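*Asks:* When you get a sec, could you give me coordinates for this:
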Amino acid sequence: MWKIGVVTSSNSVYRKERENDCFPKLEALLKHNLNVAVAYHRVSPDNIEMLKENMIELIDRERVDLLITIGGTGLSPEDVTPEATELVIDRSVPGLAEEMRRCSMQHSRKVLLTRAIVGTRGNALVINLPGSLPSMEWCFVAIADQISSALSIVQGTNENVNI
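*Replies:* Now for the predicted structure:
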């Protein structure tokens, strides 16, 4: 079973000025699509250093297999999740990020404004998701069927996956 970590990046959620409506929905999506539960959840302000520290803690110390970030992927000056993620990952997986945007365009062309990225750090897969419903759901569902395969490849447990 995969160990899952989630970091929500939002100044307003961090300050408890707004509900974290995406997190419960992501929990349900993970259960439905991958039959997994979230082991760790952190809420961070939109701050590169704090986001980076939370991601590194969950991947390197807590040994999560999958780290999903919610929020901070837009064009606002305070949206810095992709920049923090780039400082954490070893390799990018652009195909998954491209597929999130491609599939989500069926619902709204505004998804083109997300700068979400996907990558790996060691044996972990890192996925950025937008912080608004329903964009977060559209992006997750677009790649949900590839997450288990990606994790198996990254962790070296499935040598027979042809790409």
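
*Asks:* can we go C-alpha only for contacts and neighbour counts from here?
*Replies:* Noted.

*Asks:* Quick check: buried residues in the longest helix anywhere in the chain?
*Replies:* Counting by DSSP state H, the longest helix found in the chain is helix 135-154. For helix 135-154, the neighbour count (16 or more other Cα atoms under 10 Å) marks 135-144, 147, 150-152, 154 as buried.

*Asks:* please give me the structure for this one as well, since I'd like to look at both together:
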Amino acid sequence: MSKSESVFEPLAVAVLTVSDTRTAETDTSGDLLVARVQEAGHSLAARQIVKDDIYQLRKVVSDWIADEDIQVILTTGGTGFSGRDSTPEALSVLFDKTIEGFGELFRQVSVEDIGTSTVQSRCLAGLANRTVIFCLPGSNNACATGWDRIIREQLDARHRPCNFVGQVRR
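*Replies:* Next up is the predicted model:
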């Protein structure tokens, strides 16, 4: 099969909500990401809610990075500027490679919705142990923007000229 005849390859995705206040019943951004992942044809490999604590975040994500059955990690929350927001500090040190373009593109497309407030978004992405990690803000709108405008295509082997499917472990 040539590259132009690529087929969709479902990936195993873990979703992590970073919040001191959300519960399984109130985790609407996590619910949104799970629905988008499954609607796209991927499988949900794990889901968890973790307090905004650097070491708890690193533990959960490190365990998922080491899990051969997880290829993608999506986080929601903890990317702002409040005192407890620590997702970038917690997770960037785990990356083997940083995907600088993700944060840049996210801010570019989100300016249409939230204007200059997008400068306060510290969303980021990286690769670690052949696992791609996307860290999104905690709002439903931000998660929808990130998934619909960037991540969905990048997790589809048919997207050209490039995508992350070939970078994650098989």
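
*Asks:* which of the buried residues of helix 135-154 of structure 1 lies closest to residue 90 of structure 1?
*Replies:* Using Cα to Cα, residue 154 comes nearest to residue 90 of structure 1 of those, at 11.7 Å.

*Asks:* So that closest one versus residue 148 of structure 1, what's the distance?
*Replies:* 10 Å (Cα to Cα, to the nearest Å).

*Asks:* thinking again about what came up before, in terms of secondary structure, what does the longest helix of structure 1 contact?
*Replies:* helix 22-34, helix 94-104, strand 124-129 (3 or more Cα pairs under 8 Å, 6 or more residues apart in numbering; DSSP states H and E).

*Asks:* In JSON lines: these, plus mean neighbour count and distance to residue 70 of structure 1.
*Replies:* JSON lines is the format used below for these (neighbours: other Cα atoms under 10 Å; distance: least, Cα to Cα, whole Å):
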{"stretch": "helix 22-34", "mean neighbour count": "16", "distance to residue 70 of structure 1": "7"}
{"stretch": "helix 94-104", "mean neighbour count": "19", "distance to residue 70 of structure 1": "14"}
{"stretch": "strand 124-129", "mean neighbour count": "26", "distance to residue 70 of structure 1": "5"}
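
*Asks:* and those as TSV, adding distance to residue 41 of structure 1?
*Replies:* Shown next, in TSV, are those (distance: least, Cα to Cα, whole Å):
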stretch	distance to residue 41 of structure 1
helix 22-34	9
helix 94-104	22
strand 124-129	14
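
*Asks:* Of the ones you listed, which is nearest residue 48 of structure 1?
*Replies:* The nearest among these, by Cα to Cα, is strand 124-129 at 13.9 Å.

*Asks:* quick check: angle from the longest helix of structure 1 to helix 94-104?
*Replies:* Relative orientation of helix 135-154 of structure 1 and helix 94-104, computed by axes from the mean of the first three to the mean of the last three Cα atoms, to 10 degrees: 150 degrees.

*Asks:* Contacts only, for the aligned residue in structure 2 for residue 139 of structure 1.
*Replies:* Alignment note (TM-score structural alignment): residue 139 of structure 1 maps to residue 146 of structure 2. With Cα atoms under 8 Å, 6 or more residues apart in numbering as the criterion, the residues that contact residue 146 of structure 2 are 106, 136.
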